[in-house]
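Novice: below: sequence and its predicted model.
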Amino acid sequence: MRISSLTGLLLLAAAPAFAQDAAAPQDAPDTAFEIELNGAADTDAGNCRLTFVARNQTGTPLDQVAYEFAVFDTSGRVTQIVAFDFGAMVAGKTRILQFDVGGMACGDVSGIVANDAIVCTVEGTENAGICLSSLAARSLTDIQFGI
């Protein structure tokens, strides 16, 4: 995994593991950028590795998309603000990506909230509006995940 900083935030980027067809979030509109928290597993390094299924159903190719997320512990406190870079997402594309939340076991994470679209480039122009307004989130784990 590649780790770098972005505007003072922890940016964790990963290459897609594999692509598969999976059910879309039940309440996601047909024009959504869907992010599903599909799995969470502890690593040997003591981090929580999150597996996301991202689907670009906006009808617009996204040159680059990254979101800022707030991570909550089991007492409801925000413990980290992280940024996950989903990379380029052509229209209709599904990608499976993994990101680590450093220093936390998955059992210590109660929820994750999408705070902002910090990078959203469409045809070479920054356009955070589409990435945030079309975002739909759900979780298939015990960790709550939302907007």
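Specialist: Now that the structure is in, tell me what you want to look at. Numbering: from 1, shown residues only.
Novice: all contacts plus neighbour counts: C-alpha atoms, from now on.
Specialist: Noted.
Novice: residue boundaries of the strands in the chain?
Specialist: 2-6, 9-13, 33-42, 48-56, 62-73, 78-89, 94-101, 109-122, 125-126, 135-139, 144-146 (DSSP state E).
Novice: tell me what angle the fourth one forms with strand 78-89.
Specialist: I take that to be strand 48-56. Strand 48-56 runs at 40 degrees relative to strand 78-89, counting by axes from the mean of the first three to the mean of the last three C-alpha atoms, to 10 degrees.
Novice: who's in contact with strand 48-56?
Specialist: Residues from elsewhere that reach strand 48-56, judged by C-alpha atoms under 8 Å, 6 or more residues apart in numbering: 32-43, 86, 89-106.
Novice: make it 7 Å
Specialist: The contact list for strand 48-56 (C-alpha atoms under 7 Å, 6 or more residues apart in numbering) reads 32-43, 89-102, 104-106.
Novice: for stretch 31-42, buried residues please.
Specialist: Within stretch 31-42, the residues that qualify as buried are 32-40, 42, counting by 16 or more other C-alpha atoms under 10 Å.
Novice: and stretch 102-114, by the same measure?
Specialist: 102, 104-106, 109-114.
Novice: ditto for stretch 65-79
Specialist: The neighbour-count check on stretch 65-79 (16+ other C-alpha under 10 Å) flags 65-73, 78 as buried.
Novice: how far does that stretch sit from the chain's center?
Specialist: Centroid separation between stretch 65-79 and its chain, computed with C-alpha atoms, centre = their mean, to the nearest Å, is 11 Å.
Novice: included below, for side-by-side comparison, is a second structure:
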Amino acid sequence: MFRFLRPATAVLLALALTPAVAGNTLAAEASSSTQTVASATTGEPEGPALTLELNELRRDDGACRITFVAHNGLPSNLSALAYEMVLFGTDGGIERMTKFDFGPMPQGRTIVRRFNMPELDCAAVSRILINGVTRCQGAEPRTCEQALTTANRTGIVFGL
């Protein structure tokens, strides 16, 4: 039933098959790597999330109006949500440190909140840092920080 090959024939057969087998293995590894990288770079949060998008900074009657779009993807309503944020100037120095109170955040809902910052030039803001959670009622405060994802439609830096 088994047929023995001469050593020279066995070596030639092994050399002929190696690229095909190696190619299939490499293709499979590349395919799985691509899938892993694709899922890792989609920006989709793993599990429930609070999404906070910096949507716009606009000059309005001597103030800088900052607009956020927020979505509560957590499994529960939040009766109150607030974050402390730091606004940095174009020179890298701190312009303001303030609390943005988003109020109630019903589960599954998207809301828009606008905040007017008196005597602040929007063009002077280069970065907004989310410094921490100041209020998170309806979930553990660490949940409101750990589940937070950010998005940005402006030209300034925004995030944790």
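Specialist: Nice, thanks for sending it over. A quick note: this is a predicted structure, and the numbers were derived from the prediction, not measured.
Novice: right, and the pair among the buried residues of stretch 102-114 of the first structure with maximum separation?
Specialist: 105 and 114 (19.7 Å; C-alpha to C-alpha).
Novice: give the aligned equivalent of residue 66 of the first structure in the second structure.
Specialist: Alignment note (TM-score structural alignment): residue 66 of the first structure maps to residue 82 of the second structure.
Novice: how about residue 95 of the first structure?
Specialist: Correspondence of residue 95 of the first structure to the second structure, assessed by TM-score structural alignment: residue 111.
Novice: return the residues in contact with that match.
Specialist: Residue 111 of the second structure touches 69-71, counting by C-alpha under 7 Å, 6+ apart.
Novice: do the same with residue 92 of the first structure
Specialist: So residue 92 of the first structure contacts 55-57, 59 (C-alpha under 7 Å, 6+ apart).
Novice: can we see that at 10 Å?
Specialist: Residue 92 of the first structure makes contact with 31, 33, 55-61, according to C-alpha atoms under 10 Å, 6 or more residues apart in numbering.
Novice: ok, now residue 60 of the second structure?
Specialist: 66, 116-118, 121-122.
Novice: any idea what it aligns with in the first structure?
Specialist: In the first structure, residue 60 of the second structure lands on residue 43 (TM-score structural alignment).
Novice: likewise for residue 135 of the second structure?
Specialist: Using TM-score structural alignment, residue 135 of the second structure pairs with residue 119 in the first structure.
Novice: tell me how far its match lies from residue 6 of the first structure.
Specialist: For residue 119 of the first structure, the distance to residue 6 of the first structure (C-alpha to C-alpha, to the nearest Å) stands at 10 Å.
Novice: find residues that contact each of the two.
Specialist: Counting by C-alpha under 10 Å, 6+ apart, the common neighbours of residue 119 of the first structure and residue 6 are 83-85.
Novice: list only buried entries from the residues you listed.
Specialist: For those, buried by 16+ other C-alpha under 10 Å: 83-85.
Novice: now, which of those sits nearest residue 139 of the first structure?
Specialist: residue 84 (16.1 Å).
Novice: what's the closest one aligned with over in the second structure?
Specialist: Using TM-score structural alignment, residue 84 of the first structure pairs with residue 100 in the second structure.
Novice: re earlier: show me which pair in the buried residues of stretch 31-42 of the first structure is furthest apart.
Specialist: Top of the distance list for the buried residues of stretch 31-42 of the first structure (C-alpha to C-alpha): 32 and 42, 29.6 Å.
Novice: hang on, the earlier thing: distance to residue 12 of the first structure added to the buried residues of stretch 102-114 of the first structure, as a markdown table?
Specialist: Formatted as a markdown table, those follow (distance: C-alpha to C-alpha, whole Å):
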| residue | distance to residue 12 of the first structure |
| --- | --- |
| 102 | 10 |
| 104 | 14 |
| 105 | 16 |
| 106 | 16 |
| 109 | 17 |
| 110 | 20 |
| 111 | 18 |
| 112 | 15 |
| 113 | 16 |
| 114 | 15 |
